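Visitor: Quick one, what's the 3D model for this:
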Amino acid sequence: MPLLPGAEPFRHEGGRVGVLVCHGFTGSPQSVRPWAEYLAARGLTVSLPLLPGHGTRWQDLQVTTWQDWYAEVDRELRALTARCDQVFVCGLSMGGALSLRLAARHGDAISGLVVVNPANKVHDAAAPLLPVLRHLVRTTRGLTSDICQANAMETGYDRVPLHAAHSVRQFFRLVDAELPQVTQPLLVMTSPQDHVVPPADSERIMSRVSSKDLRQKLLERSYHVATLDHDAEQIFEDTYDFIARLAPAVKGEGTTTSGGA
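Guide: Prediction:
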């Protein structure tokens, strides 16, 4: 099945500090690729996988579950930890939830986390009905391109299969229960105007993690897909500064303009 434009995974071999970047539900690497490329250009080793069922057509997402999505990022994390001295994890929306579960499960193997508008709950009023509704209705409207900046578009699905929506709801509940196991330094970036994931999800996450080094940055000029919005450059800079503070070796990696696919 051909990939949507920009949905290709991205990998860059850099220095001994690695970063795993996770995209969101029904989206693709396109939504966070500028984030990954910014870090790669500064000498970090970067992995941005395509989650199973994403980046093609919504019918492919319908037959996948959270176990498939999590297995993919878990595999990429293990590859990075084998290659690098320190590894950080970044994620947008559901990618933030994936990042938090990786942190809860892998402990000291992860040196820090950066999450942008992390999702913690399915807020649709029909969510409690999903166990039954998914057998009666195949899809609902899509979630992509909640972006303030004119002419910016997110590559993703215009429909959400309800089987997958049911699975992501189960996943969010699992992650919420595991949040106290997250102890790593954590930077949470939150858009006050987000039409997909309310800021309450960020507040819930910050109230439940056990991280002592916990910081929040508000993205006042951006909607949900802030990595493609007005605050994108600030997100990228703050992420690099966060990593450099915790892994001083990155300052010696130098800057490169080469990339990978």
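
Visitor: going forward, measure contacts between C-alpha atoms and count neighbours the same way
Guide: Noted.

Visitor: Show me what counts as buried in the helix or strand where residue 100 lies.
Guide: Assessed by DSSP states H and E, residue 100 sits inside helix 94-106. Going by neighbour count (16 or more other C-alpha atoms under 10 Å), the buried part of helix 94-106 is 94-104.

Visitor: swap in stretch 68-86?
Guide: Neighbour counts over stretch 68-86 (16+ other C-alpha under 10 Å) mark 69-70, 72-74, 77, 80-81, 83-84, 86 as buried.

Visitor: what's the distance between residue 122 and residue 233?
Guide: 28 Å (C-alpha to C-alpha, to the nearest Å).

Visitor: got the residue ranges for the strands in the protein?
Guide: Secondary structure of the chain (DSSP state E): strands at 10-12, 17-22, 45-48, 86-92, 112-116, 139-141, 159-161, 186-190, 214-218.

Visitor: With distance to residue 227 as new columns, can the ones you listed be given to me in a markdown table?
Guide: As requested, the strands of the chain are exported to a markdown table (distance: least, C-alpha to C-alpha, whole Å):
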| stretch | distance to residue 227 |
| --- | --- |
| strand 10-12 | 16 |
| strand 17-22 | 12 |
| strand 45-48 | 14 |
| strand 86-92 | 8 |
| strand 112-116 | 8 |
| strand 139-141 | 22 |
| strand 159-161 | 21 |
| strand 186-190 | 10 |
| strand 214-218 | 13 |
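
Visitor: shouldn't residue 64 be in contact with residue 53?
Guide: Yes. Taking contacts as C-alpha atoms under 8 Å, residue 64 lies within contact range of residue 53: 6.1 Å.

Visitor: Those two: which is more packed in?
Guide: Taking neighbours as other C-alpha atoms under 10 Å, residue 64 and residue 53 compare with residue 53 leading, 21 against 17.

Visitor: List the residues that contact the more buried one.
Guide: If you count contacts by C-alpha atoms under 8 Å, 6 or more residues apart in numbering, residue 53 has them with 59-64.

Visitor: Would you list the buried entries among those residues?
Guide: Applying 16+ other C-alpha under 10 Å to these flags 59, 61-62, 64 as buried.

Visitor: hmm, which two among these are most spread apart?
Guide: Pairwise distances across these peak at 9.5 Å for 59 and 64 (criterion: C-alpha to C-alpha).

Visitor: To compare against the first, here's the next sequence to fold:
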Amino acid sequence: MGKIGCLLIHGFTGGAYEVNPLARYLRETTDWIVSVPTLPGHGRNLHLEDAHAREWLAFAEEELERLWRYCDIVYVVGFSMGGLIATHLAIHYPVSKLVLLSTAALYINTGQIFRDLHVMVKDATRRRLHENEWFGHYKYKLLHTPIRATWEFRKIVLTTRPLLSQINVPTFIGQGLMDGIVPPKAARYVYDRIGTYQKKLYLSQTSKHLICYASDCNDLFGEIAFFLNCEDHPDDG
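Guide: A predicted model of the protein is given here:
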């Protein structure tokens, strides 16, 4: 087998930090070239005023082509919106395997959001809101995400979702059952619609949206590594 590369793509309004725990795991357990680029306008500090869906897709294509300069085989991992971008790459380029985490084919999980908000209200009444991880993570995003950028995200969803049946490479689908952004049913939606019979569905009992930070993330990472290293991928959904 030739040199292997793995491209990890983060989500909308996110950055490399969203998938860095998985990237570290893969670097520590393999000799692969692991690439975790930051999409234009994204990162810890957001600059999404002039963001365009086509720019995000083109950037991901360039990063994929860069990996192929050094690798014979390339896997693509996508988180949230990055899962849709990864789907685009797998359909249009000879990607060997695909990993989709918390993929935003459907969104918003209102039930979980109300549960999270209830926790936030309790924290606020106890004057502990600043300690609430959910609140701190999304407050900045809400204040720095232009409406137009959200429409660009929707373009990614609306143009990619109808193409799921064209995926014909082995695909791993991971989803947190406590995700407040992407409803858990999105994972089954993707699983049922992708064209490949070589697919695996993994559900985390404890994970919210940032699945790479769940308390059981090491189990998830082990499953992903096994999937990517395995030559045979039976349908086990």
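
Visitor: where exactly do the helices run in the second structure?
Guide: Assigned by DSSP state H, the second structure shows helices spanning 20-29, 53-67, 81-92, 110-125, 133-143, 147-160, 185-193, 217-229.

Visitor: any idea which of these is most buried?
Guide: Of all the helices of the second structure, helix 81-92 has the most neighbours on average by mean count of other C-alpha atoms under 10 Å, namely a mean of 24.

Visitor: equivalent range in the first structure for that one?
Guide: Taking TM-score structural alignment as the measure, the first structure aligns residues 94-105 with helix 81-92 of the second structure.

Visitor: now that stretch: how far from the chain's centre is it?
Guide: Between the centre of stretch 94-105 of the first structure and the centre of its chain there are 8 Å (C-alpha atoms, centre = their mean, to the nearest Å).

Visitor: How about stretch 206-220 of the first structure?
Guide: For stretch 206-220 of the first structure, the separation from the chain centroid amounts to 16 Å (computed by C-alpha atoms, centre = their mean).

Visitor: Between the two ends of it, what distance do you get?
Guide: With C-alpha to C-alpha, one end of stretch 206-220 of the first structure sits 19 Å from the other.

Visitor: corresponding residues in the second structure for stretch 203-212 of the first structure?
Guide: Stretch 203-212 of the first structure maps onto residues 188-197 of the second structure, going by TM-score structural alignment.

Visitor: Tell me which residues are up against that stretch.
Guide: If you take C-alpha under 8 Å, 6+ apart as the criterion, stretch 188-197 of the second structure is touched by 105, 164-171, 173, 199, 201, 234-235, 237.

Visitor: Ends of that stretch, what's the gap?
Guide: End-to-end distance for stretch 188-197 of the second structure, by C-alpha to C-alpha: 14 Å.

Visitor: what about the alignment partner in the first structure of residue 167 of the second structure, neighbour count?
Guide: When the first structure is aligned by TM-score structural alignment, residue 167 of the second structure is paired with residue 182. With neighbours defined by other C-alpha under 10 Å, the count for residue 182 of the first structure comes to 24.

Visitor: who touches the closest residue to residue 182 of the first structure other than its chain neighbours in this structure?
Guide: Using C-alpha to C-alpha, 6 or more residues apart in numbering and skipping the chain neighbours, the partner closest in space to residue 182 of the first structure is residue 104 (4.7 Å). With contacts defined as C-alpha under 8 Å, 6+ apart, the neighbours of residue 104 of the first structure are 178-183.

Visitor: if you set the cut-off to 7 Å instead, what comes out?
Guide: Residue 104 of the first structure makes contacts with 178-179, 181-182, as judged by C-alpha atoms under 7 Å, 6 or more residues apart in numbering.

Visitor: Which of the contacts of residue 53 of the first structure sits closest to residue 155 of the first structure?
Guide: Comparing the contacts of residue 53 of the first structure against residue 155 of the first structure with C-alpha to C-alpha places residue 61 closest, at 14.5 Å.

Visitor: Matching the closest one against the second structure, which residue comes up?
Guide: Superposed on the second structure with TM-score structural alignment, residue 61 of the first structure falls opposite residue 48.

Visitor: Also residue 228 of the first structure?
Guide: Going residue by residue (TM-score structural alignment), residue 228 of the first structure aligns to residue 213.

Visitor: Any idea how many residues pack against its match?
Guide: Neighbour number of residue 213 of the second structure under other C-alpha under 10 Å is 17.

Visitor: before we move on, the earlier item: farthest pair in the contacts of stretch 188-197 of the second structure?
Guide: Maximum distance among the contacts of stretch 188-197 of the second structure (C-alpha to C-alpha): 23.4 Å, for 105 and 234.

Visitor: between those two, who's got more neighbours?
Guide: Neighbours were counted for residue 105 of the second structure and for residue 234 using other C-alpha under 10 Å; residue 105 has more, 24 against 11.

Visitor: Could I get the buried residues of helix 94-106 of the first structure in CSV, plus columns for distance to residue 29 of the first structure?
Guide: Shown next, in CSV, are the buried residues of helix 94-106 of the first structure (distance: C-alpha to C-alpha, whole Å):
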residue, distance to residue 29 of the first structure
94, 13
95, 10
96, 14
97, 16
98, 14
99, 15
100, 18
101, 19
102, 18
103, 21
104, 23
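
Visitor: Looks like residue 232 of the first structure contacts residue 225 (just checking).
Guide: No. Using C-alpha atoms under 7 Å, residue 232 of the first structure is not in contact with residue 225; the gap is 9.1 Å.

Visitor: rewinding a little: mind putting the helices of the second structure into CSV with distance to residue 36 of the second structure?
Guide: Putting the helices of the second structure into CSV (distance: least, C-alpha to C-alpha, whole Å) gives the following:
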stretch, distance to residue 36 of the second structure
helix 20-29, 7
helix 53-67, 9
helix 81-92, 11
helix 110-125, 28
helix 133-143, 20
helix 147-160, 20
helix 185-193, 23
helix 217-229, 16
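
Visitor: Select, out of those helices, the one closest to residue 37 of the second structure.
Guide: Closest approach to residue 37 of the second structure among the helices of the second structure (C-alpha to C-alpha): helix 53-67, 7.5 Å.

Visitor: Need the residues that contact that closest one.
Guide: Contacting residues not belonging to helix 53-67 of the second structure are listed as 5, 7, 39-40, 85, 89, 152-153, 155-156 [C-alpha under 7 Å, 6+ apart].
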